[in-house]
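Participant: build me a model:
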Amino acid sequence: MMGWVILAAIGAAVFAALWALGLPRSLWSFAGAALMLGAAGYALQARPELPGAPVEAARKAQADDPTLRDLRSAMFGRFTYLDGYFFASDALIRGGDPEKAAKLMLGGVRSSPKDAALWTWLGMTLTEADGRTVSPAAGVAFRRAVALAPKHPGPRFFYGLAYVRAGQFAAARSYWADALKLSPPGASYREDIAMRLTLLDRFLEAQARERMPPVN
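Facilitator: The predicted model follows:
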């Protein structure tokens, strides 16, 4: 019984939010259909009479990165059709399911094959799905993004970030240097790219010093 009460409360909250946001009533039918589908699934599959039991998570959740989201929005724009793909893939990765996130982004590039932002994020999700390695598939996605937007800093920046996450710091440098060159002087993200490039250079210099033979 409690499950039905919760479902009803969720439905009321959803329609209240739709009304408060001033969204057209044409969208209300979609929300109603989604709730009815959920109710049908609950009626067919739910077993509310069974006692609850803790279940160990099969996937490892990942921490959220709001700075990365802000950079992506600053580079590729906010409040566009891209948000649906980006936010959904973020949620899947946070929940420990990067494979589904990659499949979602693959659907995105299939629907908009000339969108560099979608190809860029396909590369990022494939990198996560492959254990934070820049796999051949991820490389193809990033290179496609660069080819579609050769004057945009976004694809190159995130291509470099994927290499950083993979521990391939030297490979990342040229992409971040190019991203900085392509960033407009007044862009909000230019300083962030410059700072990351400076830190990367210092790290690479420290690595080079460590590899030098000791002086007798």
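Participant: rest of the way, CA atoms for contacts and neighbours
Facilitator: OK.
Participant: ok, and for the longest helix belonging to the chain, which residues are buried?
Facilitator: With secondary structure taken from DSSP state H, the chain has its longest helix at helix 190-211. Residues R190, I193, A194, L197, L200 are the ones in helix 190-211 that count as buried (16 or more other CA atoms under 10 Å).
Participant: not counting its own residues, what contacts that helix?
Facilitator: Helix 190-211 has contacts (CA atoms under 8 Å, 6 or more residues apart in numbering) with F157, F169, A170, R173, W176, A177, A179, L180, S183, P184.
Participant: compare with the first, here's sequence two:
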Amino acid sequence: MAGARLVQAAARLMGWAALAIIGAATAALLWRIGLARGLWSFVGAALMLGAAGYALQGEPSLAGRPVRANADPIPVDPELTALRDDMLGRFRADTAYLVAGDAMTRIGNPGYAVSAILGGIRHHPDSLALWTGLGTALATHDGGQVSPTALFAFRRAGQLAPLHPAPPFFLGLAYVRAGEFAKARPYWARALALTPQSVSYRPQIALRLALLDQFLAETAGAPPPP
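Facilitator: Prediction:
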């Protein structure tokens, strides 16, 4: 019993020593970068608040354990992101919300990705990029399926730009991800038909359509369509 108390006391002493070192290092760094004298009281208050919290709740003798994230990361294909940027543009006010949505998806929060893009739509209600991105985000959020809400977003994008290849392409991609390959085929075919020969990303759409045709032919036991 006495030995356990001695261990706890030593651990707490080491914790206070580490806290003092952190405080001193923080103060030295702030002094080195030239923090204004009038702000030192705020820094001191913050350090004292942290010390008080440690005094009340700190338990350095407790064993450590790994912490698992609340959400599993969802991979975002960089090639498809680059293709989306080529098709819909980048570095614009509306597409910035797609970047935020990608970040939320990567950390496993597709619901936040949907919220981020909806926030962009409130500011840019006629953005082709955002409605297309919303369809993709909703499909991911709804278990990888082309849900009615996802389909509505893709169709709204198609209404905004009937001759743009992005809405049918990404709708087709959502069907591919859902395992509904036959449903994806006409959308990718339309996306290719809407893409001019001179556009840089046309070969990427053509390649994906060819691979899809090959897969459908192999699964059906028939030659691919011309």
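Participant: what lines up with H152 of the first structure in the second structure?
Facilitator: Aligned counterpart of H152 of the first structure in the second structure: H164 (TM-score structural alignment).
Participant: repeat that for K114 of the first structure.
Facilitator: In the second structure, K114 of the first structure lands on D126 (TM-score structural alignment).
Participant: its match contacts L160, doesn't it?
Facilitator: Yes: contact status for D126 of the second structure versus L160: in contact at 6.9 Å, counting by CA atoms under 8 Å.
Participant: can you give me the strands for the second structure?
Facilitator: Using DSSP state E, the second structure contains no strands.
Participant: show me what the longest helix seen in it is packed against.
Facilitator: Looking across the second structure with DSSP H, the single longest helix is helix 2-32. The helices and strands touching helix 2-32 of the second structure, judged by 3 or more CA pairs under 8 Å, 6 or more residues apart in numbering; DSSP states H and E, number zero.
Participant: how about the helices in the first structure?
Facilitator: 2-21, 28-45, 66-76, 82-94, 98-111, 116-129, 136-148, 153-165, 169-182, 190-211.
Participant: chain center to the last one, what's the gap?
Facilitator: I take that to be helix 190-211 of the first structure. 25 Å (CA atoms, centre = their mean, to the nearest Å).
Participant: run the angle between that helix and helix 66-76 for me.
Facilitator: 120 degrees (axes from the mean of the first three to the mean of the last three CA atoms, to 10 degrees).
Participant: just want the angle from helix 190-211 of the first structure to helix 169-182.
Facilitator: 150 degrees.
Participant: who's in contact with the residue nearest the centre of the first structure?
Facilitator: With distances taken as CA atoms, centre = their mean, D90 lies nearest the centre of the first structure, 4.1 Å away. By CA under 8 Å, 6+ apart, D90 of the first structure lies in contact with A101.
Participant: that one -> the second structure?
Facilitator: For D90 of the first structure, the residue aligned by TM-score structural alignment is D102.
Participant: distance of its match from S127 of the second structure?
Facilitator: Taking CA to CA, to the nearest Å as the measure, D102 of the second structure falls 17 Å from S127 of the second structure.
Participant: now swap in I121 of the second structure and tell me
Facilitator: 7 Å.
Participant: any shared contact partners between these two?
Facilitator: D94.
Participant: returning to that earlier point: for the helices of the first structure, give me TSV that also has distance to R59 of the first structure.
Facilitator: Below are those laid out as TSV (distance: least, CA to CA, whole Å):
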stretch	distance to R59 of the first structure
helix 2-21	26
helix 28-45	23
helix 66-76	21
helix 82-94	10
helix 98-111	10
helix 116-129	12
helix 136-148	22
helix 153-165	20
helix 169-182	28
helix 190-211	30
